[in-house]
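> have a look at this prediction, sequence included:
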Amino acid sequence: MRIDLTGRTALVTASTQGIGFAIAAGLAAAGARVGVSGREKGKLDEAVRRLQGEVPDGDFVAVHADVVSEEESARAVEVLPEVDVLINNLGVYGFQDPLDITDEDWRRYFEVNVLAAVRLTRAYLPRMIEQGWGRVQYISSESSVAIPAEMIHYGMTKTALLAVGRGFAKKAAGTGVTVNSVLAGPTHTAGVEDFVYGLVGRDKSWQEAERIFMREHRSQSLLQRLIAPEEIANMVVYLSSDQASATTGGAVRVDGGVVDAIIP
C-alpha cells in the first residue's frame, strides 16, 4: 500500500517529541505539509531541525502555540488557517491516588486532554466539510477502556475523547470527512520512562523496569513490551489517507492487545 498525502496540510499538536514527533515524521514522509506544534520555542525549533534531518524532503511549519488557551489556539489557526488533517495528540498524564486528585487536577486534565482538541476541531472541521475531504483524529488510549487505578483522571479524559470523536463523526456524516480516535497502548517515550520508574523504582535497569511494569501494571498486554511511537504513527498515517475513507466514527486500537475485547 502506497500512501500519498501530497497536497495535504496536517497539524499535529504536541509534536516536539514522543508520539507526536513520530506522527509528524510519518505524515511528512507520506508527502504532507506538516504543522509541528509546541509551546516552548527552543524545543519546537529543535524538533523541526530533527524532523528535517529524518525527512529531508519534508515540508514543516513551526506552530509556536500552547493550544490549551483560547488565545494561543487562535494563533495556531492564524499560522495554519487551512488544515486537511488534524491530529489532536496533546495530552498530560501522571499517576495519583484517586482520593488525592483535586478539583483543580480534574479541570486541568479535562482542559488539556479534551477541550483543547474540541476547540481545534471546531476551528478546522467546517472547512473540511465544505471542501468535501478531511481527517480528524484524537489520540486516545487503552486507558479509555481499561481505566488505570493509578490515574483515573487521565483515563476519564481519554474516554471522553472517544465520545467526542464519535459525535463529530456524526456531524461530518456523508461529507467525505472522517473522524476517528486512536487507542494507543503503553508507548515507549521519555515521559513514559519517567512514569514507569516512578511506579517500579529507579534502582533498576530500563529493561528490568519495563518487564516489571508490563508484568505488574499492564499484565493484560499481549505484546508484553512497550509500543514504539512509530507503531502508533503508522496507524495515524493510514487513517489520514484516502485508503481509510470507509473508517469513521471508530475507536481504532494500536494497544498491543491490552484491551481484552474481540470487538474494538
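Nice, thanks for sending it over.
> C-alpha from now on. contacts and neighbour counts both.
Noted.
> longest helix of the protein?
helix 152-171 (DSSP state H).
> by contact count, what packs against the next helix or strand after it?
Toward the C-terminus, helix 152-171 is succeeded by strand 177-184 as the next helix or strand (DSSP states H and E). Applying 3 or more Cα pairs under 8 Å, 6 or more residues apart in numbering; DSSP states H and E, we find strand 177-184 packed against strand 134-141, helix 152-171, helix 229-239, strand 251-254.
> ok so, going back, please identify the buried residues of the longest helix of the chain?
Judged by neighbour count (16 or more other Cα atoms under 10 Å), helix 152-171 contains these buried residues: 152-162, 164-166, 168-169.
> if we can go back for a sec, kindly reformat the helices and strands packed on strand 177-184 as a markdown table containing distance to Glu82.
Output for the helices and strands packed on strand 177-184, formatted as a markdown table (distance: least, Cα to Cα, whole Å):
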| stretch | distance to Glu82 |
| --- | --- |
| strand 134-141 | 11 |
| helix 152-171 | 18 |
| helix 229-239 | 19 |
| strand 251-254 | 26 |
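> nearest to Arg107, of the ones you listed?
helix 152-171 (9.4 Å; Cα to Cα).
> put this next to the previous one:
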Amino acid sequence: MKIDLSGKTAIVTGSTSGIGLAIAKGLAATGANVIVNGRSQDNVDRAIEAVRAEPSAGTISGFAADLGTAKGCDDLVAAFPRCDILVNNLGIYGRQDFFETDDARWMQYFETNVLSGVRLARAYLPGMVGAGWGRAVFISSESGLSIPSDQIHYGCTKTAQLSIARGLAKRMAGTGVTVNSVLPGPTLSDGVAKMLEAEMAGTDKTFEEVAVEYVTTHRPASIIRRPASVEEVASMVVYACSTQASATTGAALRVEDGLVDCI
C-alpha cells in the first residue's frame, strides 16, 4: 500500500519526541507538509531536524506553544489557519494515587489531554468540511478502557477522548471528514522511559529490558509480551490519516499489545 498525502497540511501536537515525533516522521514520508509542536523552541527545532534527517517528501515546520492552554491553541490557529490532518497527540501521564491527586492536577490533565484536542478540532474541522476532506485522530490509550488504579486521573482523560472522537465522527457524517481514536498500550517512548527511571536506577538493565518487565508484571494480559515501538503506533496513525482509510471513522483503533480483552 502506497500512502500519498502530498499537498496535505498535517498538524501533530506534542510531537517533539516519542509517539508524536514518530507520527510526524511517518506523515512527512508520505509527502504531507507537517507542523510539529512542543512547549519550547529548542525542542521544536530538534524535532524539525530529526524529521528532516529521515527520507521525506513533505516539508516540515514547527510551532512552540503550550497547547494545554486556550491561548496556545489560539496562537497555533492564528499562525497556521489551514489544516487537513489534525493529530491530537499532546498528552501528559504519570502514576499518582487517587487520594493524593488534587483538583489542580485533575484540571491540568483535563486541559492538556482533553481540551487541547477539543479546541483544535473546533477550530480546524469546519475548514475540512468546507474542503470536503479531512482527518482528525485523537491519540487515546488502552488506559481509557482498562483504567489503571494508579493513574485514574489519566485514564479518565483517555476515556473522554474516545467519547469526543466517536461523537465528533457522527457530527461529521457525510462531510468527507473522518474522526478516529488510536489506542496505544505500553510503548517504548521517552515518557515511559521517564516513568521507569526508578526501576532502572541501580541496575545494569536497559530501558527495553525494564520495559518488558513492566509489561509482564503490570500488564500481564499483553499478548505480544513486550511494549510496542513508537513506529508501530505511528504506522496505525498514518493509515488513519490516509485516503485509503476513507471508510474508517468513529473507530477506536487499537495498537495496545492485545491488552484489551474483548472481541
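Perfect, I can see it now. As the structure is a computational prediction, the values presented were derived from the model and not from experiment.
> would you map the helices across structure 1?
With DSSP H as the criterion, structure 1 has helices spanning 18-29, 41-54, 70-79, 103-110, 116-131, 152-171, 190-200, 206-217, 229-239.
> and the first one, how far from structure 2 on average?
On superposition with structure 2, the mean distance recorded for helix 18-29 of structure 1 (mean Cα distance after the TM-score superposition for structure 1) is 0.3 Å.
> ok, now the shortest one?
Here helix 103-110 of structure 1 is compared with structure 2 after superposition; its mean distance to the aligned residues, by mean Cα distance after the TM-score superposition for structure 1, is 0.8 Å.
> who touches that helix?
By Cα atoms under 8 Å, 6 or more residues apart in numbering, the surrounding residues in contact with helix 103-110 of structure 1 are Gly91, Val92, Tyr93, His153, Tyr154, Thr157.
> run a quick neighbour tally on the first one.
Meaning Gly91 of structure 1. 21 (other Cα atoms under 10 Å).
> now it: how far from Ala74 of structure 1?
19 Å (Cα to Cα, to the nearest Å).
> ok, the fourth one next?
Computed with Cα to Cα, the distance linking His153 of structure 1 and Ala74 of structure 1 is 27 Å.
> the fifth one now?
Using Cα to Cα, one gets 26 Å for the distance from Tyr154 of structure 1 to Ala74 of structure 1.
> what's the answer for the second one, then?
Separation of Val92 of structure 1 from Ala74 of structure 1 (Cα to Cα): 21 Å.
> so which of these two has more stuff around it?
Ala74 (18 against 13).
> same list, the helices of structure 1, but as a markdown table with distance to Ala10 of structure 1 please.
Below are these laid out as a markdown table (distance: least, Cα to Cα, whole Å):
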| stretch | distance to Ala10 of structure 1 |
| --- | --- |
| helix 18-29 | 8 |
| helix 41-54 | 14 |
| helix 70-79 | 12 |
| helix 103-110 | 24 |
| helix 116-131 | 11 |
| helix 152-171 | 18 |
| helix 190-200 | 24 |
| helix 206-217 | 33 |
| helix 229-239 | 11 |
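> the ones you listed: which one's closest to Ile262 of structure 1?
Comparing the helices of structure 1 by Cα to Cα, helix 152-171 comes nearest, at 17.7 Å.
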